[in-house]
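> Sequence and predicted structure, then a few things I'm wondering about:
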Amino acid sequence: MLNESSSQPTAVDSLKKKAVRINALMSDYHALRELNGSVLVAKNGKIIFEKGFGKANFEWGIKNDPNTKFRIGSLTKQFTATLIMQLVEKGSVDLHAPISQYLTYYRKDIADKVTIHQLLNHTSGIPSYTSKENFRNKVSRNPYQVESFIQQHCSDDLAFEPGSKFQYSNSGYFILGAIIEAVTGETFAESLDKHILLPLKMHDTGYDNGQEILTNKAQGYEKLLEGYQHADYLDMSIPYAAGSMYSTTRDLLKWDNALNEGTVVSTPIQKKMYEDTSDRNYGYGWMIEHLPAEKFGKAKSIVKHGGGINGFNAFITRVIEDKYLVIILNNAGGAPMTAMTEGILNILYDKPVAPAQQHPMYALFQQYKKGGIKALEQQQELRKQQGESISERHLNSLGYLLISSKRLGDAINIFTFNTRIHPTSANAYDSLAEAYYLNEQHDKAIEFYQTSLSFDASNDNAKQMIEKISVL
């Protein structure tokens, strides 16, 4: 831990050494293709470390840097929650009032039961539209007006009694955006600009409508086994107040400074936002973590949040008492944000740091690429000696990445190996059957769909596929 009583040169030197270590750790993650983005670390509003890694645009070879704009996904929720709390502070919104007090068009049986407080901390019971079947294929590409989307996709029956449990819901924050519009008479984007971004001079942050040309904006990619591809298209009316913003690491530093200074909402209101629920450490737009005094010298509170949206993921972490800030923005999908953030915090607090690691799925692919199934068999033998096994999920994911890379023979090899080491897994056999079906080996496909059903008679996909193949 930094010694606050040490002389200024010593403290500065200590931070410089930590910046060198942070750079080495992030560079290791980048070398393993686990980071392609921008990182910023600060203390008391002053930058300790900032750097871009990899490319903002692979086609043109444009590098990421501290001014690169990234979509930030669910980091949007802390801004939405702040807009609501500004309205609470003005007396325009009551946290304990029902939805029906602000939205007249929302289905009344739910609108009369669910409160603003429950929308903010994900205890409303309203199912998340992103969890709906076929959301990605049938909904995510289409533009919607706010009211129309709420009525079609945020109005399902409650999953549980409001306030009785926690369930993360993008629908809840979509509805909060509509409430902001109803109360202010402004669009969500206008409220965001007027009440947060312009006052804080966050000129590189905004609501991404997908149409405006944004300078220095990163392209979103998905990582393949070798190389990258463009992320799937997403109409930006869909994430809305739950996830449609973009920003830079430097602008998010301005945001952190404003929160520390209490210039966005008052300190009592901000403390209210950091009160977690009994079921989950979640406040209003922030996840809350309490660090033990025995490990860190004194009790500390971390507020943080992640964001994931097609081709991008983001993470912001703030240590309230020590005013540390860690921001990681990534434009190649699926970076290990938690592990990287923990590594940086451990460096800052002089704790042991785990080395950068490649995602197990990609490590398995490298082994397979070098030595085929035999290499994986050897790995499995080593795992067995330790009482472990290669993860069924990682092998399954690897198989599907091979399918997406049009390497069906390799996918069949991986899925077959998965059934050998997880011989009672219905899902492993289902995946193998699918690979055979795609490879037009229909007899094999039926054989393994039937095997899957022998372990899980409720596998409707297997039943439907057997029927489909039988008439070919």
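Structure received.

> For the rest of this, base every contact and every neighbour count on C-alpha atoms.
Will do.

> longest helix of the protein?
What stands out as the longest helix in the chain, according to DSSP state H, is helix 360-385.

> Measure how far that helix is from the centre of its chain, please.
Distance of helix 360-385 from its chain centroid, counting by C-alpha atoms, centre = their mean, to the nearest Å, is 29 Å.

> That one packs against which elements?
helix 392-404, helix 408-421 (3 or more C-alpha pairs under 8 Å, 6 or more residues apart in numbering; DSSP states H and E).

> The last one: which residues count as buried?
For helix 408-421, burial by neighbour count (16 or more other C-alpha atoms under 10 Å) applies to 408, 410-419, 421.

> Next up, a structure to set beside the first:
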Amino acid sequence: MNYKHTLYISFLSLSVVLVSCKKENRDIAQNDTSKQADTFPHIEPDSRKLKIPTAQFIDEKRKTIDGFYKKYWERNKVSGSFLVAKSGKVIYEKYSGFSNYENEETITQDTPIHLASVSKVLTAAAIMELVHAGKFTLDQKVSTILKTFPYQDITVRMLLNHRSGLTNYAYYFDDRQKWNHSKLLTNQDILDLCVKYEAGLDFRSDKKFAYCNTNYAMLALIIEKVTGMHYATAMSKIIFEPLGMQHSFVIDFEKDIDKVSQSYKGNYKKYELNHLDQVYGDKNIYSTPRDLLKFDLAISSPDYLTPKLVEEIYKGYSYERRGTRNYGLGIRMLEWEDDTKLFYHNGWWHGNTSSYVKLKKEDVVIIALANKYTTMTYKSFHLATIFGDYPLKIEKGDLGE
């Protein structure tokens, strides 16, 4: 074999190796789902053929709900949105008041309102999608994801079910020595300053339940770390866009506060922003009842996550105190000795109050959002009794009869 022939064979062999390596690298890239938008974990819309309630059923329920609405919402001049649906069918909805009182902009079905702590339900759903995608596990230590997180025993599950023992940032940063109240606090600031000041736990992790917004501020950081996206972008990719929630978003208060539904006291005096307003995960999602109905249908679908993960969401984790109240993973619950369960989450931030009531057995959702301070949103529980046998303390007249 002459020199030229040998050189040609060597070049040919090297070319094959290079092509093979390129193909292997391309295959690896194709299998790396974290870098591909089309395989990014997201919630799928509900594909079920739902059994639509009869016209008679709708008419009967609508009359009772209308009495309830007139008693609690109209009499109290609530400014907000109200919707009741069964199996995806809207039975009753009303919109009243102003998203911007100064400009007399009325609230409609397309007006996003601050969800306050109902935002936690959606943050938890994004976390569960990432768990389902294998990005981390429920019992994984948070410190293995957020490398500077100083509490070694706290897991993702403990953040979701409020058993971490973390101190509440809203109270911790009341101390002006720790934070200048003229500046907006961020999620990363919370973590960094807890490290800097060696903030202690309020109690040993997983010892008891204590509702704490810091848990969900940290979950938002986990979402950012794992996805490589800002929380607002990740929530759009995981939840809002796949479900067609066109009127839902995470607000950036510094840029968009004047563009959204405003927050009012009971006399329509606007709430002033404070240093806690920019923190997200625990709050700061804006949405509409119709968008939340799309979300509720999706997480009610048998195709949502896996049966095991869904079971983890809707079971109670805190039994150190006797009673009906408990908390799952991003959802509150009332549970009785006969195993009847009612799932819900309430919210309050400034003048915004919210209520999301989920009757899993009856496939009913009740959504109440208000942007002028009121507690009438929380009365939505009463309506559970017209759909199922829930042992709530309902007195005559509570439903507006």
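Structure's in. What do you need? In this text the structure is predicted, and so the values were computed from the model without any measurement.

> And the TM-score between these chains?
Once superposed, the chains reach a TM-score of 0.76 (TM-score structural alignment, normalised by the length of structure 2), with 338 aligned residues with a C-alpha RMSD of 2.9 Å.

> And the furthest pair within the buried residues of helix 408-421 of structure 1?
Leu408 and Ile421 (20.1 Å; C-alpha to C-alpha).

> ok, back up a step: and the longest helix of structure 1, which stretch of structure 2?
Counting by TM-score structural alignment, helix 360-385 of structure 1 lines up with no residues of structure 2.

> With stretch 313-323 of structure 1 instead?
Using TM-score structural alignment, the residues of structure 2 aligned to stretch 313-323 of structure 1 are 353-363.

> Could you do stretch 241-253 of structure 1 as well?
The aligned range for stretch 241-253 of structure 1 in structure 2 is 281-293, by TM-score structural alignment.

> Export the helices and strands packed on helix 360-385 of structure 1 as JSON lines, with columns for distance to Ser27 of structure 1.
Converted to JSON lines, those look like this (distance: least, C-alpha to C-alpha, whole Å):
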{"stretch": "helix 392-404", "distance to Ser27 of structure 1": "25"}
{"stretch": "helix 408-421", "distance to Ser27 of structure 1": "31"}
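
> Ok, which of these comes nearest Val88 of structure 1?
Taking those one by one with C-alpha to C-alpha, helix 392-404 is closest: 44.6 Å.

> contacts for the closest one?
Here helix 392-404 of structure 1 makes contact (C-alpha atoms under 8 Å, 6 or more residues apart in numbering) with 224-225, 360-362, 364-365, 408, 410-412, 414-415, 418, 422, 428, 431, 435.

> what ranges do the helices span in the stretch 1-150 of structure 2?
Counting by DSSP state H, counting those that start in this stretch, one finds helices in the stretch 1-150 of structure 2 at the ranges 3-31, 55-69, 119-132.

> one step back: want to try JSON lines for the buried residues of helix 408-421 of structure 1, with distance to Ala354 of structure 1 as columns?
Listed next are these as JSON lines, based on distance: C-alpha to C-alpha, whole Å:
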{"residue": "Leu408", "distance to Ala354 of structure 1": "36"}
{"residue": "Asp410", "distance to Ala354 of structure 1": "32"}
{"residue": "Ala411", "distance to Ala354 of structure 1": "32"}
{"residue": "Ile412", "distance to Ala354 of structure 1": "34"}
{"residue": "Asn413", "distance to Ala354 of structure 1": "33"}
{"residue": "Ile414", "distance to Ala354 of structure 1": "29"}
{"residue": "Phe415", "distance to Ala354 of structure 1": "31"}
{"residue": "Thr416", "distance to Ala354 of structure 1": "33"}
{"residue": "Phe417", "distance to Ala354 of structure 1": "30"}
{"residue": "Asn418", "distance to Ala354 of structure 1": "29"}
{"residue": "Thr419", "distance to Ala354 of structure 1": "32"}
{"residue": "Ile421", "distance to Ala354 of structure 1": "29"}
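
> got the residue ranges for the helices in the stretch 201-350 of structure 1?
Using DSSP H, counting those that start in this stretch, helices in the stretch 201-350 of structure 1 cover 240-243, 249-261, 267-273, 293-296, 337-348.

> Tabulate those helices (a markdown table), appending distance to Lys77 of structure 1 and mean neighbour count.
Shown next, in a markdown table, are the helices of the stretch 201-350 of structure 1 (distance: least, C-alpha to C-alpha, whole Å; neighbours: other C-alpha atoms under 10 Å):
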| stretch | distance to Lys77 of structure 1 | mean neighbour count |
| --- | --- | --- |
| helix 240-243 | 5 | 28 |
| helix 249-261 | 13 | 19 |
| helix 267-273 | 12 | 15 |
| helix 293-296 | 29 | 10 |
| helix 337-348 | 18 | 19 |
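
> Now render those as JSON lines, adding distance to Pro127 of structure 1.
Converted to JSON lines, the helices of the stretch 201-350 of structure 1 look like this (distance: least, C-alpha to C-alpha, whole Å):
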{"stretch": "helix 240-243", "distance to Pro127 of structure 1": "14"}
{"stretch": "helix 249-261", "distance to Pro127 of structure 1": "30"}
{"stretch": "helix 267-273", "distance to Pro127 of structure 1": "22"}
{"stretch": "helix 293-296", "distance to Pro127 of structure 1": "37"}
{"stretch": "helix 337-348", "distance to Pro127 of structure 1": "26"}
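
> Figure out which of these is closest to Leu32 of structure 1.
Judging the helices of the stretch 201-350 of structure 1 by C-alpha to C-alpha, what sits closest to Leu32 of structure 1 is helix 337-348, at 12.6 Å.

> Between helix 8-31 and that closest one, find me the angle.
Helix 337-348 of structure 1 and helix 8-31 are oriented at 150 degrees to each other (axes from the mean of the first three to the mean of the last three C-alpha atoms, to 10 degrees).
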